[in-house]
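Q: My questions concern the predicted model and sequence given below.
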Amino acid sequence: MAHVVGVLALHGVVPVDLSIPCAVFDRVPGANGAPFYEVRVCGEAPEVRARPFGLRVPYGLDALVSVDTLVVPGIEDPTTPVAPVVVTAIRQAWAAGARIASICSGAFVLAATGLLDGRRATTHWLAAGDLAGRYPAIDVDPNALFVDEGRIITSAGASAGLDMCLHLVRRDLGQAAAAHAARLAVAPLDRDGGQTQFIRHEPPRTSASLAPVLEWMLKNVARPLSVAAMATHAGMSERTFARRFQEQTGTTPMRWFLSARIRRSQELLESDGASVDQVALASGFASPVTFRSSFRKLTGISPTAYRARFNAERRPAHDKPFDAKNG
């Protein structure tokens, strides 16, 4: 049975926010090659008004009670009161056990339901102050790309919404499936929720772009690279390299490199029969103890638990060519 993802379409929905979960979840294969997710766009009316156009949606609010994951895209005007029927439908989905996520100003919709009270959450940095002012019971983090609180996940702008959707695929199916979804979206799988929203994106083929050195770092995760070695490979001083790295990725070189190592270890745990200690060594960790500690800190579970959850038998057939009919 497919994992049903409901995407909520409210009047004034931001079209790009609506399209992101549809595009990401619609093409992820499960272990048998069939689509793992079923995406249902659910509107507060049969025809929903978006600023550039109108949308005719196939499902109503009553369908939300049967979804496994509910994604709430942003709305153009977050000060617009949320209709009581929408609030009720979201609360019913929550009571039925749904995981609920928001993109950008969709956090204001969730805030109106009270489900974010007492929780940490984020939204686009331009709207974070307004969210915190209107809903003081929410611990608003204006810096994070996305905040995972278990069954409640909130994200910043559109690109952060993409990061969050890929994160949810990783939670459900593992690193390999998330990497496959990222390739289909032509998106990098290298940003976690702890990275900052304040990222300056350089044009991809300029001398200032760090893409070549990032690729080199990924190919050398098993080596004990220092920031000095990274800077030398990039042809920069350490100070310039660290500054540009922060600007372009939103994090430090060593934190990014640590995340890359953990992602490599996830791939090995999903597909390789090596012991956890061997995986640690192949991922660049000199000490298995350090590996276990770092892995748990970044993923929330131990390497052994991760392997049990995402073993080879459950791994989706992500390397098969994409078939437009079967996903």
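A: Ah, there it is.

Q: For the rest of this, base every contact and every neighbour count on C-alpha atoms.
A: OK.

Q: list the buried ones in the host helix or strand of F291?
A: Using DSSP states H and E, F291 falls within helix 288-299. For helix 288-299, burial by neighbour count (16 or more other C-alpha atoms under 10 Å) applies to F291, R292, S294, F295, R296.

Q: The first one contacts A280, doesn't it?
A: Yes - under the criterion of C-alpha atoms under 8 Å, F291 makes contact with A280 at 5.8 Å.

Q: residue ranges of the helices in the stretch 51-200 of the chain, please?
A: Ranges of helices within the stretch 51-200 of the chain are 84-95, 106-113, 125-134, 158-173, 175-184, based on DSSP state H, counting those that start in this stretch.

Q: of all these, which lies closest to M1?
A: Nearest to M1, of all the helices of the stretch 51-200 of the chain, is helix 158-173, at 14.0 Å by C-alpha to C-alpha.

Q: structure B:
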Amino acid sequence: MPGIDGFPPPTPRTARACAYAPAMHTVAVLALDQVIPFDLSAPVDTFGWARLPDGRELYDVRVCSVAAEVSAAGGAFTVRAPYGLETLAEADTIVLPGAADPAAPLPPEVAEALRAAAAAGTRIASVCVGAFVLAATGLLDGLRATTHWAAADALAERHPEVTVDANVLYVDNGQFLTSAGAAAALDMCLHMIRKDHGSQVAGHAARMSVMPLEREGGQAQFIVHELPPAPAGATLEPLLRWLEANCDRDLALEEIAARAGMSTRTLNRRFREQTGTTPSRWLHRARVRRAQHLLETTPYPVERIAAQTGFGSPTAFRERFRRVVGTSPRAYRQSFQAADQVRPRSH
């Protein structure tokens, strides 16, 4: 029979172990103006689910801000912050949700408080475009970080001292952590809970959040892998359309060059100039795009999709697909296939 919050009732042995419970860990979630609601609620809920087997809480989660109230992104409601900025100095972990305008100037008092907390050894984590807040303090300089894939280029351009990796769900540098889109905040928070209190507590928090403790793949599977475009009016534009339409064929570089009416050497140079990549890489990306579409919209087996996308063999298809998308064709299909395309089980 389940006990408190889904844990089994404590036995005398677990009760004795819980008598030596760790000290309460304070998590400060900083709500800046125009805070993104899900970014704010994800760490509040996930840390809130962390319990010892006897039901005792492990984290004291406090929402704090510069002002008593801040607007949520979109203006649908306001967020009342019970705690002020001084909470950052008292916290063991600080979480920075994203805001609607990630490029908005960071209030000097916030930057100063975050740097002071970091100097004291406080763990600081960002959610989605909250990485812009953390990067603005200079604390990510020289480190690897992530953010939502759609904002990754902007983060890299705004903060060139930060190595931005748009292909992962979160990055743990020890004291500083960053997560990708808002849902990746759950992955990052579960990771921190597991580091703090072990897999049993983290697993329980994952179940209560209806999340796997670890997700396969990374952020790359959610990225729309656009083909490198040619500039408007570029001479290669007709060739690119032909390549996309014929990507199921085994196309040698010589055949592509003949189609374009140029030598292979000239073709490679023009491709670099107009798309920033090689014909081979462009063609592989086109094949992966078509494979994604087939996985999402058809029940075809991997062998058939490999043949229809020009990969030659299922093994080559799986290897290239994982390299580009970050997960397997099967896992991608499970995540993105429309419900009406799922084959009924045989009885």
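A: In hand now; what should we look at? Note that this is a predicted model, so its numbers are computed, not measured.

Q: Columns distance to F25 of structure 1 and mean neighbour count on top of the helices of the stretch 51-200 of structure 1, output as CSV?
A: Below are the helices of the stretch 51-200 of structure 1 laid out as CSV (distance: least, C-alpha to C-alpha, whole Å; neighbours: other C-alpha atoms under 10 Å):
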stretch, distance to F25 of structure 1, mean neighbour count
helix 84-95, 19, 17
helix 106-113, 18, 24
helix 125-134, 26, 17
helix 158-173, 8, 23
helix 175-184, 8, 21
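
Q: In contact with the alignment partner in structure 2 of D68 of structure 1, which residues?
A: Structural correspondence for D68 of structure 1 with respect to structure 2 (TM-score structural alignment): D92. Taking C-alpha atoms under 8 Å, 6 or more residues apart in numbering, we find D92 of structure 2 in contact with H25, T26, V27, A28, T122, R123.

Q: that older thread, I'd like the helices of the stretch 51-200 of structure 1 as TSV, with distance to R243 of structure 1 appended.
A: Below are these laid out as TSV (distance: least, C-alpha to C-alpha, whole Å):
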stretch	distance to R243 of structure 1
helix 84-95	42
helix 106-113	31
helix 125-134	21
helix 158-173	22
helix 175-184	27
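
Q: out of those, nearest to P78 of structure 1?
A: helix 106-113 (6.1 Å).

Q: other SSEs contacting the closest one?
A: The elements that helix 106-113 of structure 1 packs onto, with contact taken as 3 or more C-alpha pairs under 8 Å, 6 or more residues apart in numbering; DSSP states H and E, are strand 69-72, helix 84-95.

Q: Please compute how far that helix lies from its chain's middle.
A: Centroid separation between helix 106-113 of structure 1 and its chain, computed with C-alpha atoms, centre = their mean, to the nearest Å, is 19 Å.

Q: whereabouts in structure 2 does it align?
A: Helix 106-113 of structure 1 covers residues 130-137 of structure 2 once aligned (TM-score structural alignment).

Q: L64 of structure 1: which of the buried residues of helix 288-299 of structure 1 is nearest?
A: Among these, R296 lies closest to L64 of structure 1 (C-alpha to C-alpha), at 33.1 Å.

Q: Report how far apart the opening and closing residues of stretch 167-187 of structure 2 are.
A: 14 Å (C-alpha to C-alpha, to the nearest Å).

Q: which residue lines up with H204 of structure 2 in structure 1?
A: By TM-score structural alignment, H204 of structure 2 lines up with H180.

Q: Now do the lengthiest helix in structure 1 against helix 175-184, angle only.
A: The residue-count maximum for a helix in structure 1 (DSSP state H) belongs to helix 253-271. Compare the direction of helix 253-271 of structure 1 with that of helix 175-184 by axes from the mean of the first three to the mean of the last three C-alpha atoms, to 10 degrees and you get 110 degrees.

Q: now helix 253-271 of structure 1: how far from the chain's centre is it?
A: For helix 253-271 of structure 1, the distance to the chain centre is 16 Å (C-alpha atoms, centre = their mean).

Q: Since that was my last question, I'll sign off now.
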